[in-house]
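**Q** Task: produce atomic coordinates for the following.
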Amino acid sequence: MTDEKIKNSNELEFAVFCIENVAAKLGVNAARVYQAFTEKSDILNGYIVPEYEMLHTQSREYIVDDLFDMMKEKEVEV
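**A** From the prediction side, this is the model:
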């Protein structure tokens, strides 16, 4: 996985979508998920952004489950 920055509004909207939906499933504030995805891990710039083209075509459930798997793999807690 590469470390990529958000390049356009579509990627930004998708990143917000991912963070908000993970937060909703966990029942926590989205700011905590953002912190987990950026400060405690590289999930945002190392996974969500580089894999945007593939991920954004999937269902919300698939995306959230995939991000939960990534959090488990990287041992990231919110």
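**Q** CA only for contacts and neighbour counts going forward, please
**A** Fine.
**Q** Quickly find the element holding Tyr62.
**A** Per DSSP states H and E, Tyr62 falls inside helix 60-73.
**Q** Another sequence for comparison is provided below:
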Amino acid sequence: MNKETFSFVIYMIHACANKWGKLPSEVYHLLSKADCIDKFLVLHFDVLHTQSTSYIVDDIKEYLEVRGVNL
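**A** This next block holds a predicted model:
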């Protein structure tokens, strides 16, 4: 993972934490558990980083829900 992708992942963890009322560490754990970081955020970085934060947070929520992760 390069620096730009890493910064994007950290930004999205904090954006999700703010939207969902959770600590960033809790969000990181949820995303890691569902393999969302590597198989969604990093894998699709080229497309995702051009979208709005709100749109990506909603996509992450849907990704987690499909995989049975409760927020």
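**Q** Can you calculate the TM-score here?
**A** The TM-score (TM-score structural alignment, normalised by the length of the second structure) is 0.93; 71 aligned residues with a Cα RMSD of 0.9 Å.
**Q** ok, back up a step: what range does the helix holding Tyr62 of the first structure cover in the second structure?
**A** With TM-score structural alignment applied, helix 60-73 of the first structure matches the range 53-66 in the second structure.
**Q** Check the mean deviation of that stretch from the first structure.
**A** By mean Cα distance after the TM-score superposition for the first structure, the fitted stretch 53-66 of the second structure averages 0.8 Å away from its aligned residues in the first structure.
**Q** circling back: show me what counts as buried in the helix holding Tyr62 of the first structure.
**A** 63-64, 67-68, 71 (16 or more other Cα atoms under 10 Å).
**Q** And Ala31 of the first structure, what's its match in the second structure?
**A** Looks like Ala31 of the first structure aligns to Ser25 there (TM-score structural alignment).
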